[in-house]
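**Student:** The amino acid sequence is not available; the structure is as follows:
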């Protein structure tokens, strides 16, 4: 009996060691997974507020184009800076939105649904609902239901977003970043390949938008307001917003 005990005791010790190693490995993997989730939530969170700003800026410009005669006032104005604002800044607002949409899309690729913080504005949006509305904006731009005017294929939208978006690394953390206006203008003016991605926008912006293009823009603007409502449901950040077709109005030209 004593010999049996002497024989079994080392095996039990070995088994305990193996179990300990397996448990430690699982704990480490669980810790790494939790850390990855936390980093992903961090990226998602860092993308949401800029995405809200970008959606607001773009829908406001579209509203001014369709309801306030912005392009008629400034697109053919006597001053170069007026025309630059009407063309270059309008293209930038589309590009800025695509950039932050790309940042949000990359953050949302994580398999688990990432619940964002329930902030003071009451937003409880998750990655799935956000990317769903982003897709609706994309669909309104790529559909041929409005003809070819102002139509941007999904690939073109993604390409612009990829060109605008990059990761900034600080220590062991990385942060989403999108090209700013001054950098955008410098590249837009000197890089013909970069500028070519905006051909579908430039021609109608410069020469006048027809009825089909205006209908497309109205659809896009409505979807962008839907995105704002999702991200800022209590209107705590942007109090003023109105869909084209509503009786409400937005601010003046700018």
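**Tutor:** Sure thing, it's come through. Note that the structure is a prediction, hence the values are computed from the model and not measured.

**Student:** going forward, measure contacts and count neighbours with C-alpha atoms only.
**Tutor:** OK.

**Student:** Count residues in the vicinity of the closest residue to residue 89 other than its chain neighbours, would you?
**Tutor:** Taking Cα to Cα, 6 or more residues apart in numbering as the measure, residue 89 lies nearest to residue 181, with 7.7 Å between them; neighbours along the chain are not counted. Look at residue 181: counted by other Cα atoms under 10 Å, it has 16 neighbours.

**Student:** ok, which stretches of the stretch 151-254 of the chain are helices?
**Tutor:** Here the stretch 151-254 of the chain has its helices, by DSSP state H, counting those that start in this stretch, at 154-164, 181-190, 192-196, 199-207, 211-231.

**Student:** Now distance to residue 30 too, for those helices, in a markdown table please.
**Tutor:** What follows is the helices of the stretch 151-254 of the chain, written out as a markdown table (distance: least, Cα to Cα, whole Å):
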| stretch | distance to residue 30 |
| --- | --- |
| helix 154-164 | 32 |
| helix 181-190 | 42 |
| helix 192-196 | 43 |
| helix 199-207 | 47 |
| helix 211-231 | 31 |
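
**Student:** Deepest-packed of those, please.
**Tutor:** With neighbours defined as mean count of other Cα atoms under 10 Å, these peak in mean count at helix 211-231, which reaches a mean of 21.

**Student:** for that one, the distance to its chain's centre please.
**Tutor:** A distance of 15 Å separates the C-alpha centroid of helix 211-231 from that of its chain, computed with Cα atoms, centre = their mean, to the nearest Å.

**Student:** what packs against that helix?
**Tutor:** Under the contact definition 3 or more Cα pairs under 8 Å, 6 or more residues apart in numbering; DSSP states H and E, helix 211-231 sits against helix 2-67, helix 127-142.

**Student:** tell me the angle of that helix relative to helix 127-142?
**Tutor:** Helix 211-231 and helix 127-142 meet at an angle of 170 degrees, taking axes from the mean of the first three to the mean of the last three Cα atoms, to 10 degrees as the criterion.

**Student:** circling back to that earlier point, okay but the residue nearest to residue 89 is in contact with residue 92, surely?
**Tutor:** Yes. Counting by Cα atoms under 8 Å, residue 181 touches residue 92, with 6.8 Å between them.

**Student:** What about residue 238, how many residues nearby?
**Tutor:** For residue 238, the count of nearby residues is 14 (other Cα under 10 Å).

**Student:** Contacts only, for it.
**Tutor:** Contact analysis of residue 238 by Cα atoms under 8 Å, 6 or more residues apart in numbering lists residue 232.

**Student:** Next one for the comparison:
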């Protein structure tokens, strides 16, 4: 075998090996690129999920906390929020106690309605968690609408809850939000149609302010809201402490003993 043939054979072998190595490297590069693309897409989805959670879940969490805190401060004793500021307060305090109590209820219904419209975006990471949140929301709704042994005070049927939520939605571009307190007060006093949806709640707030009595419905609502809050804020990062109202039998007219001073976390305001 002459030298030229040997060189040719060696060159061919080297070329074949180079082609094999190159093909293998290309395949590995394609696999790595596909994996990188998959990880990038997963990261983008997670960022989007966290963004949606912060825009939808967190406002619901704050609204639920404010509402349970207000209920606690109203119902904890005959010396609670409405007695202090509606019955015995100045005219300005009296109006604040009435209107702001209506507002914290309406704000909660607003965020529930927003979530109802965008329920597919309430992604907490798995279907079971999503189902639990929806179940808590349903339970709160049921506590408001329940009729048996609860009387008409603070009762809102599901359709009324949704209507109040719809009225409270403010559209900012593509993102829905909730009416601010000042705009709510303006519409409550100046828009007859708007105010009519709050008539029964308004009457219940004023009646409870004039004469304190135990409201089993409010106690049950507060307990359910706390369950929702503890689930959404499992690590207690936002609300390290909440206090449940003592459970009372339906129809009780007063507390056997006044509960301890407020420790609900947000004061009387």
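**Tutor:** Sure thing, it's come through. On a predicted model such as this, the values are computed, not experimentally measured, just so you know.

**Student:** Can you give me the TM-score here?
**Tutor:** Both chains were compared after superposition, and using TM-score structural alignment, normalised by the length of structure 1 their TM-score is 0.73; 208 aligned residues with a Cα RMSD of 3.0 Å.

**Student:** quick revisit: need the helices and strands packed on helix 211-231 of structure 1 in TSV (columns: mean neighbour count and distance to residue 74 of structure 1).
**Tutor:** Supplementary listing: these in TSV, determined by neighbours: other Cα atoms under 10 Å; distance: least, Cα to Cα, whole Å:
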stretch	mean neighbour count	distance to residue 74 of structure 1
helix 2-67	16	10
helix 127-142	18	24
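
**Student:** Same list (these) but as TSV, adding distance to residue 104 of structure 1.
**Tutor:** Written out in TSV, the entries for those read as follows (distance: least, Cα to Cα, whole Å):
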stretch	distance to residue 104 of structure 1
helix 2-67	6
helix 127-142	8
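
**Student:** closest to residue 76 of structure 1 out of those?
**Tutor:** Ranking those by proximity to residue 76 of structure 1 (Cα to Cα) places helix 2-67 first, at 13.1 Å.

**Student:** re earlier: nearest approach to residue 31 of structure 1 belongs to which of the helices of the stretch 151-254 of structure 1?
**Tutor:** Proximity to residue 31 of structure 1, assessed across these by Cα to Cα, is greatest for helix 211-231 (30.0 Å).

**Student:** Pull the residues that contact the closest one.
**Tutor:** Outside helix 211-231 of structure 1, the residues within contact range by Cα under 8 Å, 6+ apart are 48, 52, 55-56, 58-59, 62-63, 66, 123, 125, 130, 133-134, 136-137, 140-141, 146-147, 149-150, 235, 241-244.

**Student:** relative orientation of that helix and helix 199-207 in degrees?
**Tutor:** Here helix 211-231 of structure 1 points in a direction 110 degrees away from that of helix 199-207 (the same axes, to 10 degrees).

**Student:** Give me the mean deviation of helix 211-231 of structure 1 from structure 2.
**Tutor:** With the two structures superposed, helix 211-231 of structure 1 lies on average 1.6 Å from its match in structure 2, counting by mean Cα distance after the TM-score superposition for structure 1.

**Student:** Would you mind listing the residues in contact with the counterpart of residue 95 of structure 2 in structure 1?
**Tutor:** In structure 1, the residue paired with residue 95 of structure 2 according to TM-score structural alignment is residue 84. Going by Cα under 8 Å, 6+ apart, residue 84 of structure 1 touches residue 75.

**Student:** Kindly recompute the last result at 10 Å.
**Tutor:** The neighbours of residue 84 of structure 1, taking Cα atoms under 10 Å, 6 or more residues apart in numbering as the test, are 74, 75, 77, 90, 185.

**Student:** same deal with residue 9 of structure 1?
**Tutor:** With contact taken as Cα under 10 Å, 6+ apart, residue 9 of structure 1 is in contact with 3, 15.

**Student:** Wait, the residue nearest to residue 89 of structure 1 touches residue 94, no?
**Tutor:** No. Using Cα atoms under 10 Å as the test, residue 181 of structure 1 is too far from residue 94 to be in contact (11.6 Å).

**Student:** Tell me the spacing between residue 114 of structure 2 and residue 145 of structure 2.
**Tutor:** The gap separating residue 114 of structure 2 from residue 145 of structure 2 is 19 Å, by Cα to Cα, to the nearest Å.

**Student:** same thing with residue 94 of structure 2?
**Tutor:** Counting by Cα to Cα, the gap from residue 94 of structure 2 to residue 145 of structure 2 is 27 Å.

**Student:** same check, this time on residue 210 of structure 2
**Tutor:** 23 Å.

**Student:** same check, this time on residue 58 of structure 2
**Tutor:** Counting by Cα to Cα, the gap from residue 58 of structure 2 to residue 145 of structure 2 is 25 Å.

**Student:** same question, residue 191 of structure 2
**Tutor:** Using Cα to Cα, which is the criterion applied here, residue 191 of structure 2 is 25 Å from residue 145 of structure 2.

**Student:** Same check on residue 265 of structure 2?
**Tutor:** Taking Cα to Cα as the measure, residue 265 of structure 2 falls 27 Å from residue 145 of structure 2.

**Student:** Could you do residue 115 of structure 2 as well?
**Tutor:** Using Cα to Cα, one obtains 19 Å as the distance from residue 115 of structure 2 to residue 145 of structure 2.

**Student:** quick one, what contacts residue 12 of structure 1?
**Tutor:** residue 18.

**Student:** filter the contacts of residue 84 of structure 1 to the buried ones?
**Tutor:** 74, 75, 90, 185 (16 or more other Cα atoms under 10 Å).

**Student:** Among these, name the ones in strands.
**Tutor:** With strands taken from DSSP state E, there is no overlap with these.

**Student:** Great, nothing more from me.
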